[in-house]
Each structure stands twice: as C-alpha cells, then as structure tokens.
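S.K.: based on what follows, work out the 3D shape:
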Amino acid sequence: MLVPLALLLSTTVFRRGRFGGVVYEFTTENFERLLDPLYLGVVVDSLKIATLTTLIALLIGYPTAYVIARLPRKWKTVALVAIVLPFWTNFLIRAYAWIMLLSGPGLVNSALKVFGLGPIEVLYTQGAIVTGLLYSYLPLMVLPLYAAIDRLDPQLTEASANLGASGFTTFRKVTLPLTMPGVLTGSLFVFVPSFGNFVIPEMLGGSKSIMVGNLIRDQFLKARDWPFGSTLALALIVVLVVLLVAQSWVARRA
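M.R.: Next up, the predicted model:
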C-alpha cells in the first residue's frame, strides 16, 4: 500500500511529458490546476451525488435492517441472502441491466405509460447515476445496520416504553444512539465507493455527468497526464482520509 502511495505522491510535483508520461522537473502547476473551477466543479458534483446516494441508502437501509433483525431466526438467513444476492452477479451486467430498464423503451417507461405518466428521460442523468450507485451499494448499508440492530438489547426499548416514552422518542433516544456505529460504518461503506466510482457514471450518466473517478481515469488513459491524474487521485485520498477521521471521532463520541 505504501509503495503505490509514495509513487503517486512523488508524481504530483513533476510535469507531463510532451507525448505523455512524466518529465522529472519540479512544479506546483498540478496543484494550481486542481483549484480550477472546472475541476472543483467535478469534485463538488461527485460529493453531492455520493452524499445523496448515501442518504437515500440510509433511509432505505435502516428500516430494512430493522425489519430483518426482528424476523424469526429462520427467516433472517433468507432475508440476508436476498440482500447480498445481487453481489453474485457481475457488476457490469447489473449496470447494463439498468441501461435496459431506464432507456426510452425500457421497463420503467413502459410501466409509466400504463398509468399515463411517461415517458420520462431518466437514462444519462444524475438521477440514473444515483439509482445505479444505490442499487450497487445498498447491501453495504444494510449489513452493518443489521449487525448493530441485532445486537441491541430489547429490554432497553421495553424499559423506555414502560417509562412512558413514545415509539418515536424511544427510537430517537435509545435505538438510534445505540446503533450509531452501524449508521456510520454503513454510510462510509456506501459513500467511499460511490465517490470514486467511474463505471456507473460512465454507463448511466453518459457524457453529461462526469465524476472525479472518470476524471482521474481520463487523465491516466486518455490525456496521458499522469502527474495531474496523480494529483486528482491524491485529492480523492485526502477527502476519504478526512471522512475516516471524522467517522472515527463521531464513533468515539457516540
């Protein structure tokens, strides 16, 4: 891990060769380019999409995990297998499936036409990207939440109810704080791969939406600007490290 990171870090302070590659002349130009509004806009859009995906995954994943944790033991296994079942299929196949679902003559628009609501343009939008990321990483939200909720002592919620607390108050003051480590872990598991993903934006977002993962990929493989690609990758790593530190701090406080 350290050797690739060291190579990445060292490349950020050199110039791009005329025909690609690296020219070992010291420069700070790559970091100055990083502050260009064009690239900052890509990073901000990536943060928005990853944050929205994480929030929706949490809103769907928490009640799902709660229901699974309250199922009889024999049905818990069935439900958990159903949650991880998509991982048994190739990632690209799942992405291509969403193209077929969200395209103009796809299943989604066909269903909307039945109710007189369609067709709508979903494919090659940020909404399609969020949908693809959500479908891909929702299990990574459900599983940590299920582990946290399943360990919760039911006597605590019973005691809260016996003391006169409403269901919402019990959830807000007992259940949610005690399951906060699962919330933080699941959110991190969804946000990190969503932020750096480039396959889903490429296939479902088209050329209209570019995320930081696509930008890094293009710098290395298309523009052949390895120093600037390394600088972008370093910025991505810094953001993720900050998130890890924040998650650790909040987990200790919780």
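
S.K.: make it CA atoms for all contacts and neighbour counts henceforth
M.R.: Noted.

S.K.: what helix or strand does the residue nearest to the spatial centre of the chain sit in?
M.R.: By C-alpha atoms, centre = their mean, the chain has its centre lying nearest to residue 194, at 2.8 Å. Taking DSSP states H and E as the definition, residue 194 sits inside helix 180-196.

S.K.: that helix: how far from the chain's middle?
M.R.: Remark: helix 180-196 is offset 7 Å from the chain centroid, using C-alpha atoms, centre = their mean, to the nearest Å.

S.K.: and the helix or strand following that helix, what does it pack onto?
M.R.: For helix 180-196, the following helix or strand on the C-terminal side (DSSP H and E) is helix 199-200. Secondary-structure packing of helix 199-200 (3 or more C-alpha pairs under 8 Å, 6 or more residues apart in numbering; DSSP states H and E): helix 126-150.

S.K.: between the helix it packs on and helix 180-196, how many degrees?
M.R.: When axes from the mean of the first three to the mean of the last three C-alpha atoms, to 10 degrees is applied, the directions of helix 126-150 and helix 180-196 differ by 160 degrees.

S.K.: quick one: list the elements packing against helix 126-150.
M.R.: helix 37-69, helix 73-84, helix 91-102, helix 180-196, helix 199-200.

S.K.: save the ones you listed as TSV, and put in distance to residue 231 too.
M.R.: As requested, the helices and strands packed on helix 126-150 are arranged in TSV below (distance: least, C-alpha to C-alpha, whole Å):
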stretch	distance to residue 231
helix 37-69	11
helix 73-84	35
helix 91-102	28
helix 180-196	14
helix 199-200	21
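
S.K.: looks like the residue nearest to the centre of the chain contacts residue 133 (just checking).
M.R.: Yes: taking C-alpha atoms under 8 Å as the definition, residue 194 is a contact partner of residue 133 at 6.3 Å.

S.K.: who touches both of these two?
M.R.: By C-alpha atoms under 8 Å, 6 or more residues apart in numbering, residue 194 and residue 133 have these common neighbours: residue 53.

S.K.: that older thread, what's the helix holding residue 194 in contact with?
M.R.: 46-47, 49-51, 53-55, 57-58, 133, 137-138, 140-148, 211-213, 236, 240, 243-244, 247, 251, 254.

S.K.: quick one more, to check against the first:
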Amino acid sequence: MAHILPTETQDAGPPAVDQQRRGPAGYLLLMPGSFWLALFFIVPTVTLVATSLYDPAGSLELGYKMTGHVQNYPTAIADYWEQIWRSLRYALVATVACIALGYPLAYAIAFKAGRFKTILLVAVIAPFFTSFLVRTLAWQYLLGDNEWFVSFLRWLPFTGADLRLINTPFSVVAGITYNFLPFFVLPLYASLEKIDHRLLEAASDLYASPVKGFLKVTLPLSMPGVVAGTLLTFIPAAGDYINAELLGSPNTRMVGNEIQDLFYAGDYPTASALSVALMVTIVVLVAVYVWRAGTDELV
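M.R.: Below is the predicted model:
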C-alpha cells in the first residue's frame, strides 16, 4: 500500500486566520464606558483641582474667585499633617491585619474547603448585604464599655478593670479591618484558585516540606492576588471617615473627617486642596508599591 507523505516544505500562503477588520464597531462599544468615566471621574477630578485653587478669602455666601491660589496646598498640609499621617498609618495597620487574617482564610477556601467552598465564599461576602454604616454601628455596640465582650476582657487576669476599647485607635483600626477584609480575601482567593495543584505535588515529590513548598510555590504564585487585595484595602481605608467618626474620638480623627467638616463649613478651597493632596499621596505610594512588588498581573 502506498503511503502519501506530507511534504516538509510547502508554500506558506495566506495566514489561516484573517485579520479582523478595523471598523467603527469597536469605537462605538467604547463610547458608553468612556462617557461614564469622563462624566463621573474626569469632570469631578478637574472640578476638585480647580476648586482647590480658589481664593481662600471668599466665603460660601459671597462666593469664591478663581485666583490660582497654590498656597492652599502647603497651608492645608501644614494644618492637617497629623491627620494625614494618622490616616496612612491606620490604613497600613489595617492592611497588614487583613493580610494576617485574610490569607489563611483565602488559602483554606481555595485548597481545603472542598464542597463547602461556595458556602464559605457566601459567608465572606455576606456582610455586603447590609449597609456599611450598620456594620460599623455593630462594632460600636460590641466594643462598648458595658458590653459583654469588654466585660469578659476585664475579667481576664492580664487585663485591668479600666480597660476601654471604644473611642481608641484599636477600635478604629478594628472597624476598618472588618469592613475591608472581604476586599482582600476575594482577589486573593481568585489568585489562589488559579494555581495548578500539580505544582505543589511536584514540590512534594522533590522533597520540599509543606512550609518550603508554600514559600517557594504558593506564595510567589499568589502575589498578584496579594497586591490586588492590599490595594483594594489600603486605598479606601486611607480615605475612610465613618469608622473614625463612630468608633473613634477627637484624638483618632482621620483626614476624611477633616475634609468632611471643611466642606460642611463651606471652606471649599482648603477641603479640595486637602483632598487632592491625599489623592496624590496615595497615587504615589501605590505606584511605588506596585513597582516594588514586581508583578504585572494583579488578578
């Protein structure tokens, strides 16, 4: 029987997959999203920057004049530097707490939950079914001086009878950690879920201990989820003001509280300058963090 052997060299000819024609359809699909971003992001940002350059001598009744008063920025930073630093510090501590609490949780759901995986994921996102304000008020009652949790802690031998948790930095950071913990767990879980379990089996076959296999395989492959989760936690936490308002005291006020009060008082130039300063600070910190993290993939 004769066999027909394929020739090794054939004319390449035209490509198998035709190049997609560039038409107006793609641009039309971009228009709704571009319009939405321009209307609700670019325009408010430009307006905020313009407001930060108003003459501070104006008032809410008489109005403000655009004078390009750049001095609003150093004045606002000098007056509220303590609150800016406190906000960044609280956000950083809350982010570290989310890593410590959220990584074991996401790891357990991704690798150990089995058929309970869906139930645990629902439990993670269940707090979103209630208002952010309601969740924070729940912590206000939990950490109250006369509540059972504080009474139990006072009963322990290594704590004093004058222990207080509410209106302290601990209560503010605890509230921030609780409210933003799901924002860390969910992207980290998505990153862990994509890890090929055969890589862990290969590490075990090469005599790597479970700890070494985690440090050499699981942790590096999950870094995109860690980076995404920390960004989703740190950025909103730095600008949060609800937790400091309901769980803190005048000594724990964050920059968001000052911005809110300045807007209510009608001091729009200072409030806008403080908002822009906070936004620029966060953007710079995030850019440095992503650059140092050395990952191009965030999800």
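
S.K.: against residue 115 of structure 2, how distant is the aligned partner of the residue nearest to the centre of structure 1 in structure 2?
M.R.: Using TM-score structural alignment as the criterion, residue 194 of structure 1 maps onto residue 237 of structure 2. For residue 237 of structure 2, the distance to residue 115 of structure 2 (C-alpha to C-alpha, to the nearest Å) stands at 33 Å.

S.K.: now do residue 95 of structure 2
M.R.: 29 Å.

S.K.: which residue in structure 2 lines up with residue 6 of structure 1?
M.R.: Using TM-score structural alignment, the equivalent of residue 6 of structure 1 in structure 2 is residue 46.

S.K.: next one: residue 77 of structure 1 from residue 137 of structure 1, what distance?
M.R.: For residue 77 of structure 1 relative to residue 137 of structure 1 (C-alpha to C-alpha), the value is 20 Å.

S.K.: neighbour count winner among these two?
M.R.: Neighbour count, other C-alpha atoms under 10 Å: between residue 77 of structure 1 and residue 137, residue 137 has more, with 21 against 13.

S.K.: now the more buried one. Nearest residue, chain neighbours left out?
M.R.: Distances taken as C-alpha to C-alpha, 6 or more residues apart in numbering put residue 190 closest to residue 137 of structure 1, at 5.7 Å, once the chain neighbours are dropped.

S.K.: residue 48 of structure 2: how many residues sit nearby?
M.R.: 18.

S.K.: revised request: answer the last question for residue 130 of structure 1.
M.R.: Residue 130 of structure 1: 23 neighbours (other C-alpha under 10 Å).

S.K.: do residue 227 of structure 2 as well
M.R.: Using other C-alpha under 10 Å, residue 227 of structure 2 has 23 other residues around it.

S.K.: which residue in structure 1 lines up with it?
M.R.: By TM-score structural alignment, residue 227 of structure 2 lines up with residue 184.

S.K.: now do its match against residue 100 of structure 1, distance only.
M.R.: For residue 184 of structure 1 relative to residue 100 of structure 1 (C-alpha to C-alpha), the value is 33 Å.

S.K.: which residues touch the alignment partner in structure 1 of residue 277 of structure 2?
M.R.: Using TM-score structural alignment, the partner of residue 277 of structure 2 in structure 1 is residue 235. Contacts for residue 235 of structure 1 (C-alpha under 8 Å, 6+ apart) come out as none.

S.K.: list the buried residues in the helix or strand where residue 235 of structure 1 lies.
M.R.: Using DSSP H and E, residue 235 of structure 1 sits within helix 226-253. Neighbour counts over helix 226-253 of structure 1 (16 or more other C-alpha atoms under 10 Å) mark 226-236, 240, 244, 247 as buried.

S.K.: possible to save those as JSON lines with distance to residue 84 of structure 1?
M.R.: Output for the buried residues of helix 226-253 of structure 1, formatted as JSON lines (distance: C-alpha to C-alpha, whole Å):
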{"residue": "226", "distance to residue 84 of structure 1": "37"}
{"residue": "227", "distance to residue 84 of structure 1": "38"}
{"residue": "228", "distance to residue 84 of structure 1": "37"}
{"residue": "229", "distance to residue 84 of structure 1": "34"}
{"residue": "230", "distance to residue 84 of structure 1": "34"}
{"residue": "231", "distance to residue 84 of structure 1": "35"}
{"residue": "232", "distance to residue 84 of structure 1": "32"}
{"residue": "233", "distance to residue 84 of structure 1": "30"}
{"residue": "234", "distance to residue 84 of structure 1": "32"}
{"residue": "235", "distance to residue 84 of structure 1": "32"}
{"residue": "236", "distance to residue 84 of structure 1": "28"}
{"residue": "240", "distance to residue 84 of structure 1": "25"}
{"residue": "244", "distance to residue 84 of structure 1": "25"}
{"residue": "247", "distance to residue 84 of structure 1": "25"}
